[in-house]
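Chemist: Take a look and give me a structure for this.
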Amino acid sequence: MNFSLLFVHSTWVGVGFAILFPALASAVTPPKPQNNSSSVQVPDYLNPNPNPLQFPTKPQEVRIQGTVPITLAQALELARRNNRDLQVAILQLERSRSALRESQAALFPTLGINSNLTNSGNGFTNNSSQSSTSFNGSAQLNYNLYTSGNRQGAIQAAEEQLRVDELNVESQSLTIRLNATTQYYDLQQADEQVRINRAAVENAQASLRDTQAREQAGVGTRFDVLQAQVNLANAQQQLTNAISQQQIARRQLATTLSLSQSVDISTADPVQLAGLWSQTVEQSIVQAFQNRPELQQQLAQRNISEQQRRQALSQLGPQISLAGNYNLLDRYDDGVSITDGYSVGLQGNLTLFDGGAARARAAQSRTNIAIAESQFATQRDQIRFDVEQFYSQLQSNLNNVQTSSVALNQAREALNLARLRFQAGVGTQTEVISAENDLTRAEGNRVTAILDYNRALANLQRSVTSRGSR
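Modeler: This is a model prediction of the structure:
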């Protein structure tokens, strides 16, 4: 059903926009994100080429020119600046800001003008009359006065989508920070394994020299020499594998940090406990529920579906709009002055039957609301499990650090005693080799316990997500 009310007059009458367009006052411009400057200094040559479409074609363009040691703080700063997943999330946020501005444009009227200049005559073969030139121009103004909630639904849905993308940037930042931190610890462990295995090779070489000297002196056996040679070969193989894992860990961290194509990195921080967790598991769970952006995202998704349901049902309500038009006509050399006119009218539309399409779209949105609520509950349970899991790992790894420290001291003392016994002729080469292997394992266990504790702490901090500290 359509209805219209039209007023026509011969002159233009101004209209008070403040009266006809009260919704303009509700237009809101979203705030710009603040740029947080960092005090961590990072060498410029670690940053990648600013051109994201760079495509190296020569081996020298990707050849590693040197290895640069960096701290964990520098690694996190590089991840914040350069990680491409985070850059994509920020670009998606900017896209949502533009989408919100597009939806807010419905709060304003649309204004357009058009004109034409026409020369007309009787043709090239008939010169009985002169040609004439005329100018015709018009301006149109349209504004939706009432949309049954469709306009506000679209704006609020865009605002919620902007909120979703803001939370996505926050979630991506936390995830990338966690990935950079754990990969830095992985590289620390790889570096330590190389150091430990190099020391094991040096110990095996020293034992082999001692065994060969004893054989030459007639107090040792060929069997002891073969044992020492096998032990050295095993240690060299473990060192080769450790160096390979070190290279892999370096390139994995370099990929996360989006480093320059020609540099490699190593860890500059010593292996030590990253800190202590003072909260109880119950306090940690509650804080995680309050702070995790994933839960807020699910609520925002639920609100988007609610606004989409509102938009769908608005198609069944009345739609009222204001239309204004001003025309100007001037025919040159006709002795008549310029003529003009205007029209202002209200137009209304009400859909009486649409085959159930609007209510079907509303039903889809209600289903999406139920899905978002179910995903919220699932995410909440997962967050609790994450906190409990990493809290338990944190406690067990802290105990392992203490145990492994004691075991390391005992392994060093046992190796010294085994060597003294062997040199005194009351011990065997097998005891020395076994003590060397025990020392290698004890050093590796201590490094693993410390870094596993640091990983659990980083995961627990990510799970709890204290926004006040960022």
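Chemist: For the rest of this, base every contact and every neighbour count on C-alpha atoms.
Modeler: Noted.
Chemist: so Gly218 sits in a strand?
Modeler: No. Going by DSSP: H, G, I helix; E, B strand; the rest coil, the assignment for Gly218 is coil, not a strand.
Chemist: What ranges does the stretch 101-250 of the chain have for its helices?
Modeler: In chain order, the stretch 101-250 of the chain shows helices spanning 150-216, 222-257, with DSSP state H, counting those that start in this stretch as the criterion.
Chemist: looking at those, which is closest to Asp438?
Modeler: When these are compared by CA to CA, helix 150-216 sits nearest Asp438, at 10.4 Å.
Chemist: now for the closest one, which elements pack on it?
Modeler: In this structure, helix 150-216 packs against helix 72-82, helix 84-104, helix 222-257, strand 263-267, helix 293-314, helix 429-464, with contacts taken as 3 or more CA pairs under 8 Å, 6 or more residues apart in numbering; DSSP states H and E.
Chemist: Also this sequence, please, to line up against the first:
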Amino acid sequence: MRLPVRFHVLALAIGCSAGVMTPAVAHAQAPATAQGNVLTLADALTLARRSNPTLANSVNARRNAAANVRAANGAFLPSVNTSFGGGYREGRQTFFQGQGFGSTNDQLSTDASASANLNLSLGALNDRRAVKAEQEATESDIAAAEVAVRNNVINQYLTALQAQANAVLQDTLLVTTTAQLQLARARLQVGSGTQLDVQRAEVADGQQRVAQLRARNTAQVEVVRLFQQIGIDPVPGTTLDPNLPATPSLELPSVLDMAKRANPTLGALKMREESARRQLTSAKSGYYPSLGLQAGVSAFTNRFLNTNTLITTARNSAASQRAGCIRSEEVRARLQLANNLAACENIAFTPAQEQSIRDAQGQYPFDFTRNPYSVSASLSLPLFNGFRREQQIEQAQVQRRNAENNTRGQELRVTADVTAAYLQLNTAQQTVALQEQNVRTARTALSLAQERYRVGAINLVELVQARGDFERAETDRITAVYDVQRAFAALENAVGRPLR
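Modeler: Predicted structure coming up:
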């Protein structure tokens, strides 16, 4: 919708005094033509979607939701654990009831193990569905945050445009007061005016200059606030595009139906209601059995720090074995029994055995000896756990009822907000037509008052009053024009999606 605020007031100014008004009109239009950096409403909304910090925080929730879904899916995969450790043991025996145990050689050891566990239950299945519903609710929350940011940017954009329109109005009224001051001085020179009229005109002109200054400052401040809502630093020299899209014709039943289907806040509550229902089912699954599967394997290796001690022990062991063999065979020989005394002479600690011991110690720490692996399965059926299952079920039921009540409350809120915004939009559109009629009447009255003052039919007080009536009427018209856009933005915000 084109907002012709500037053209109404300029037409009045040109009708008053073309020679005096032209410089002021050019000055009022200078900001729009001196800078080529024009920020449209569509551009502002695009920048806000990329840069608004509040919206960025809402989007970050998507990562948490995705991580929760992955964790819920992981409940159907086995958990795998591995470990690797090392240790040192001093070469000293441990005594128990007077008996010595353990090696007297310092020892290094390493061990490794791997295990897998899988637990399956109906509760895990429902937990996964609940988390998926929460993820969809998070997406709806992000959409709701986008709608809120969009509504804030649109309202601030309209506020900035209205402030600029009011600034243009004050510029034009300053042209009018300047022309009235010149006319009062001219009448005083020809003897048809008074010094009091001149002074009143000077006061009116000074007050209008103050109003112009404040209006310009307000317009600049509102543009800065607009950049704050967008989420970026202000860009000097930026002008706003007053050409806003037209408001489409809408029917209340279709808008209400669209809101019930598309409102993101309502959608998020529906998803959380589904999540609460799944959590209740998960709590009830505590009465059903669960299946557990486990598997594991481990291995170890060790090394004695003093290899010579091992060799000496092995050599002594071989010598002791040889001596024992000889004694046994000699006894058999004396008893004239069959014996193998010659074989005892072959028992000896060989260099090859010594090298084997040294090689075995050199393979530490990765030459593992595997322990037997294990696989097990278990079926667990809880019978009684101190009423904790019943407590969890009751809590889940309360959460489900609360979620249902929240959804119902939001449905009523959406219906009320959409209906109120729709009625407000119709009222604002009718108000614009009435205010435009008021402006035309006030402009005609001001033009007539200027002509009557020019010929001396009225005094300056009546002319100032007519100018004030026009200023109020034009200000109200500007407000009504932007109220239409605000009402439409409020309707879009209530629906939860753009309507054009």
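Chemist: I'd like the helices of the stretch 101-250 of the first structure as a markdown table, with mean neighbour count and distance to Gln347 of the first structure appended.
Modeler: Written out in a markdown table, the entries for those read as follows (neighbours: other CA atoms under 10 Å; distance: least, CA to CA, whole Å):
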| stretch | mean neighbour count | distance to Gln347 of the first structure |
| --- | --- | --- |
| helix 150-216 | 21 | 17 |
| helix 222-257 | 19 | 57 |
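Chemist: Including distance to Gln319 of the first structure, could the ones you listed go into a markdown table?
Modeler: Below are those laid out as a markdown table (distance: least, CA to CA, whole Å):
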| stretch | distance to Gln319 of the first structure |
| --- | --- |
| helix 150-216 | 9 |
| helix 222-257 | 52 |
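Chemist: looking at those, which is closest to Ser278 of the first structure?
Modeler: When these are ranked by distance to Ser278 of the first structure, counting by CA to CA, first place goes to helix 150-216 at 19.8 Å.
Chemist: Looking at the first structure, which strand is longest?
Modeler: strand 132-146 (DSSP state E).
Chemist: Out of the helices and strands packed on helix 150-216 of the first structure, which gets nearest to Ser321 of the first structure?
Modeler: Taking CA to CA as the criterion, helix 293-314 is the member of those that comes nearest to Ser321 of the first structure, at 14.6 Å.
Chemist: ok, back up a step: would you turn the helices and strands packed on helix 150-216 of the first structure into JSON lines with distance to Ser365 of the first structure?
Modeler: Shown next, in JSON lines, are these (distance: least, CA to CA, whole Å):
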{"stretch": "helix 72-82", "distance to Ser365 of the first structure": "36"}
{"stretch": "helix 84-104", "distance to Ser365 of the first structure": "19"}
{"stretch": "helix 222-257", "distance to Ser365 of the first structure": "38"}
{"stretch": "strand 263-267", "distance to Ser365 of the first structure": "50"}
{"stretch": "helix 293-314", "distance to Ser365 of the first structure": "5"}
{"stretch": "helix 429-464", "distance to Ser365 of the first structure": "31"}
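Chemist: wait, which of these is closest to Ser134 of the first structure?
Modeler: For those, proximity to Ser134 of the first structure was assessed by CA to CA; helix 84-104 is nearest, at 38.0 Å.
Chemist: Stretch 213-230 of the first structure aligns to what range in the second structure?
Modeler: Applying TM-score structural alignment, one finds that stretch 213-230 of the first structure aligns to the residue range 186-203 of the second structure.
Chemist: Then stretch 97-105 of the first structure?
Modeler: Residues 66-74 of the second structure are where stretch 97-105 of the first structure lands, counting by TM-score structural alignment.
Chemist: Which positions within the matching stretch qualify as buried?
Modeler: The neighbour-count check on stretch 66-74 of the second structure (16 or more other CA atoms under 10 Å) flags Ala66, Asn68, Val69, Ala72, Asn73 as buried.
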